[in-house]
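**Student:** Using only what follows, build the 3D model:
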Amino acid sequence: MSLVSVAINIYKNQLTNKKKKQYQKQQNGYNSRLGWVFVSKDFTKETTKAVRTYGSLFNVSKDYTYFTPNTFYRNDLRRLSTLRWINAMSIDIDVKNGENEGMTFPDVQELITEAGLPMPSLIVQTPSNGFHVHWFLEQSKRASDKLNAHYSRIQTCMAEMLKGDVNAIGPERLFRLPTDENTVFHSQERVSFDELCEWFQLVQEQDQQDVHTYKKGFCRGYESLLKHPAVQKILEGVNKGQRDTACYTLALAYKAAGYDEKTAEAYLHNWNQKNTPQMRQIEVKRKVKSAYNGRFHAPSAKKIRELSGMLFSYVIWEEAKPREERTYSHIQEWEGDVLAFVRVQGGRVSGSQRDLAEQITSSVDANKKIPYATFKKVIARLEEQEILSKKVSGKGRGASTELCIIDEVKARRTQSEASKKEQDAAPKNNGLNSNTIKDTVVGGTALSRSQGKEFARSSEYSILNLPSTSSTTLQTAPIPGNVPAAFTSALFNRGFTDGRFIFRAWGKVQLAFKEFDISYRSISSTPPYIRLSVEAIGLTVQKNGSVISGDFKGEDVFFKYLFGVMKGLFKKHRSAQLTHFVEEIERLSDVMLSHVGMELEDTLQKKHVVDRELQVAKLRELEHEASARQRRKHYSNHAAFDLTSSLNQFKLFMKTED
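**Tutor:** As a prediction, this is how the structure comes out:
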């Protein structure tokens, strides 16, 4: 993620596009909404500079290394007392003096997940292999003594759980400027400050019971969502006043767990029978339809806590959506479309700006046109980067704008980067920085401009070599594009950066799945299977070492173990799915049991089924359950008939005696 994107996402209207003239300040007065951003080459006052416009920030970023995510109302003093806006919660995970040695990006993901924290917005890796983790706030908070103190308390708690630097605390802190080279993760996620306060309160309540009990209320993923005690409590039925919210929340839980709309509705009709009083069936149907057609893809952790009265939290690391699935395109993607349009016209185009905007469409959807406001922003950005020139002649409605590409090299690079981002649907994992220069300040020592350029060139055209193993020495090869990004990252961030090694490892995973008749294409398109493959990499590295830790035992041993572990994990996964299915059907009514059976039969008639063996096993278990119910009914009816016959005979005997 570039500094341009980060700055716009964090600061929004706190910075201006251009500096105000003195007479404008005198006429309009000073704007209390704006704030100053401090940048620094290190942590000494002499090298700190304050900027208030986007242009100034982008210009000085070439010579400066650090920045403040939060802004100040004074340009001469970076202090807690001069803070104006709090825009982000930021944590410094340091790797110094033996602390966190060997920590990788997946380790950071695991720490965030275990802590029950929301997904971060940005993670930057420092040259010393430390990490700066940022959560951008949905709404900036006006700084105050009370808020600043609470911010520091939450930040300290987060740092403790993430093994971060508890001394690097305070909203006035400097952090490393993000670049395309040091950004290892970014997302469109935002978090409210209230949500962080709730998380902090939850941890405090749990810490009063046990230092490590915060994990008890944590749900690891969507697959285990329905098994969590808090959700199970809601599934036992709720009272009047909670039914609508509970029904909608459970529908979202079924949706997140992978159930289709019909199955979820069937389960919730069965659940409704436990409520006091029951909802109308039409209301259940409406809630399910609203959940499946709405914009939410998972239930609210807060609602689950309220309905169950139990501790509950979860976070899911998701891949970013590809451009064709998003409602809005990123501005970098529109840059590529604008340049493509100008290039088709011979590198020069003229006309009114609105007419030009009407002719530019998305590269992935010809029916989607660039918004006029976005068009103007893109032109301004391309002008600032000296890629495009803009010349306006005339005034008013008769004005004509001429656009011309003036730097073809930059233009092609920009368009190529935009195209690459469209194709890459996963979070950006740039791997490990090989320049592990010893830090002299918190956050790592900055590379000089010449070092940075040299590293950028070497990173773009070469890949780190793996050490020689018992087999042939691996030759450098590009990372294969047909291997899932999460799997690639799991290896890359542990030092396995050669494309051929990654491709062979993925081949072993595919062979393991083939043992269970799972097709190759089904693996990449099924998120639980990708998560299993990443877990298999972690277990294999624990046993056979990695390049980054220096205890790698060789390719052959690694691949053999990976194959066996992958088989074992999938077998366990399938068994757990079948067990869960059996538990579910035991609670269904006879009508719903028949309905699920028909759906399974319909599924098996399809040409492509992800896990046909599992579906067959499910149908077999369902038939066993149906047969068992028939036997129980038969025995019950037979016993009732015998009892009636005995009573009749007894009555006849008594009459005879009389």
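**Student:** Only C-alpha atoms from now on, for both contacts and neighbour counts.
**Tutor:** Fine.
**Student:** what helices or strands is the lengthiest helix in the chain leaning on?
**Tutor:** In the chain, with assignment by DSSP state H, the single longest helix is helix 612-657. With contacts defined as 3 or more C-alpha pairs under 8 Å, 6 or more residues apart in numbering; DSSP states H and E, helix 612-657 has these neighbours: helix 555-585, helix 590-604.
**Student:** I have a second one here; can you model it like the first so I can compare?
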Amino acid sequence: MDVLGTQNISEAAIVAILHHGLAISRFKHSRLPASEQRGDRPTGAVFLTRSKEALQEAVGFVSTSQEAILDNDSCSHWTPNIFRFGTYKNPNRHVISGHSEDNLKQINTFVVDADFGDHKPSYSVDLYHKFIVTLDDSQTEIWPTILLETPHGYQAYYVLDRPVFVRRHNDQFPAITAAKMVSEAIRTAVAEQLPQVDPGANHFGFFRKPNEQNVCFFEPSLTHDFGGLLAWAKRLQASAGEKDRVHFRVKQADQPWFTALTRAQVSRGDGMLGRNNTLLTLCLAGYSSGWTERDAYDYADQWNSGQREPLSDREVQRIVHSAFSGKYQGANAHYIAELTAAYAPDAAKPIGNQVWRKHAKVREDRQYSHLREWAEDLVKYVNTKTGREADYLQITTRELRSQLGISSQMLMRVLHYVADLSLLKVVRKLGRNGGLSLATLRMAGRTVQRNKRTSGDAWRFFLDGLGISREGTSEKIDQLSLWPGNHAWSGP
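**Tutor:** Prediction:
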């Protein structure tokens, strides 16, 4: 089963993420037609859980086929990146084991999680644009392939065009190290526009599984080249060298803000940063101040015990381990400022052994002049390629990119633009014969009038069949229309 052969958008998203890294059908008791059970049977495993509560206790199951994943639509979380194998810790086969970095087989996607707490905004094109990352050349952008809605926020999937395969080299995993650098760069860039991004989430752990209710956006052509992403992440790392850092002699753990956050009561998250990010920041301060990981756990356990809404011990251990993983040098000034403003507003600004990095200004929503020009070209192309009686233009995104000489990222932006301004009606159809249906307002108007005439004829035929006079019915006939009164212009 490929992306075009799937029946709904969530299945298409899952297939696009997996990159054929698992067998198509179950090894036994497959319900797929024999013609779809062909092909190789690659080895690998994906872990799934049915709820967040089950995930916290590592209760779930292992899937080794794409069919099994698609059949378990009720699962809330999964590992979109594929592991070499999966197993269970208990005889009842409930507690899963094997979802660790040293067991990764292939990396399919990077995921950014934004948690807004109780103030989650509704999905909009503007919100989606905040997950777009502009590279350092200011011309290339990284667009999320998929955007999912979660109970308290959104998760953006940046799917690779080809998976990265993990191999051990001298007891090291170079691919994982490189992938973490890319993932960290993407999260940092998105966090400049959305401070609700969770920087401490496991890069290759569990995320929300796509389903028909939570997919807000999906465009299978928006995939990304890992080599280009890695080159960009390396340039970012180089630009954040010693010239962009200022070191102080006082340890972070000795600063007033550290003491204030230690004493603060922190909620789960009120739309900004919450318990997880606060504890990670505190542990990073301890790490930069020379603590051992054991010291940090003792501190974190005591801090957590004093909270009115404590985290689970498993989550505390995960946060401490993340702080001492070597991915960070210390607590970040951006998060210190956000956390102290939210939970310890009287705390002094950080003055200690802080590693300061220059941050770009928050990227404003930009309306490039050439965006309007592309929109004009698109409308003109639709008018040129359709006859006077045509209802719409049916075309694939690949053909449209070729005809206009436009990149896939810019095309998606232009389609959003023309749909928002009602310049065109844009409808996307998935499936083997899918593509784009584009209609101008004039085409839509002709459709309305034609449907009115058809409805009117049907109404007259109905009245004739009942033997009812047509007098006085003209107003009713004019009111009939198959077109919605509030024109719902759908984006791609």
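**Student:** Superpose the two chains and report the TM-score.
**Tutor:** The TM-score (TM-score structural alignment, normalised by the length of structure 2) is 0.44; 266 aligned residues with a C-alpha RMSD of 4.8 Å.
**Student:** hey, which of the helices and strands packed on helix 612-657 of structure 1 is tucked in deepest?
**Tutor:** Each of these was scored by mean neighbour count; the highest is helix 555-585, a mean of 16, by mean count of other C-alpha atoms under 10 Å.
**Student:** any idea of the angle that helix forms with helix 612-657?
**Tutor:** 30 degrees (axes from the mean of the first three to the mean of the last three C-alpha atoms, to 10 degrees).
**Student:** now the helices for the stretch 401-550 of structure 1?
**Tutor:** Applying DSSP state H, counting those that start in this stretch to the stretch 401-550 of structure 1 gives helices spanning 408-423, 449-461, 485-492, 499-514, 520-524, 527-544.
**Student:** In a markdown table: the ones you listed, plus distance to Leu619 of structure 1.
**Tutor:** Listed next are these as a markdown table, based on distance: least, C-alpha to C-alpha, whole Å:
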| stretch | distance to Leu619 of structure 1 |
| --- | --- |
| helix 408-423 | 39 |
| helix 449-461 | 52 |
| helix 485-492 | 32 |
| helix 499-514 | 22 |
| helix 520-524 | 21 |
| helix 527-544 | 22 |
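**Student:** Pick the most buried one from those helices.
**Tutor:** Stretch with highest mean neighbour count among those: helix 485-492 (a mean of 22; mean count of other C-alpha under 10 Å).
**Student:** hang on, Tyr287 of structure 2 in a helix?
**Tutor:** Yes: counting by DSSP: H, G, I helix; E, B strand; the rest coil, Tyr287 of structure 2 is found in a helix.
**Student:** burial of it, as a residue count?
**Tutor:** 25 (other C-alpha atoms under 10 Å).
**Student:** surely it meets His321?
**Tutor:** No: applying C-alpha atoms under 8 Å, one finds Tyr287 of structure 2 not in contact with His321, separated by 10.6 Å.
**Student:** right, and the helices of the stretch 401-550 of structure 1 - which one's nearest Lys567 of structure 1?
**Tutor:** Closest of the helices of the stretch 401-550 of structure 1 to Lys567 of structure 1 is helix 499-514, at 5.3 Å (criterion: C-alpha to C-alpha).
**Student:** Show me what counts as buried in whatever helix or strand Ile336 of structure 2 lives in.
**Tutor:** Here Ile336 of structure 2, judged by DSSP states H and E, is contained in helix 333-343. The neighbour-count check on helix 333-343 of structure 2 (16 or more other C-alpha atoms under 10 Å) flags 333, 335-340, 343 as buried.
**Student:** and it, what does it pack onto?
**Tutor:** Applying 3+ C-alpha pairs under 8 Å, 6+ apart, one finds that helix 333-343 of structure 2 contacts helix 256-263, helix 275-288.
**Student:** how about TSV for the ones you listed, with distance to Ile176 of structure 2 added?
**Tutor:** Putting these into TSV (distance: least, C-alpha to C-alpha, whole Å) gives the following:
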stretch	distance to Ile176 of structure 2
helix 256-263	32
helix 275-288	22
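**Student:** Need the winner for burial among these.
**Tutor:** Comparing these by mean count of other C-alpha under 10 Å gives helix 275-288 as most buried, with a mean of 24.
**Student:** hmm, back to that, between the helices and strands packed on helix 333-343 of structure 2, which gets nearest to Ser437 of structure 2?
**Tutor:** Smallest distance to Ser437 of structure 2 across those (C-alpha to C-alpha): 44.2 Å, for helix 275-288.
**Student:** now the helices and strands packed on helix 612-657 of structure 1 in JSON lines, with distance to Val4 of structure 1?
**Tutor:** As requested, these are exported to JSON lines (distance: least, C-alpha to C-alpha, whole Å):
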{"stretch": "helix 555-585", "distance to Val4 of structure 1": "41"}
{"stretch": "helix 590-604", "distance to Val4 of structure 1": "48"}
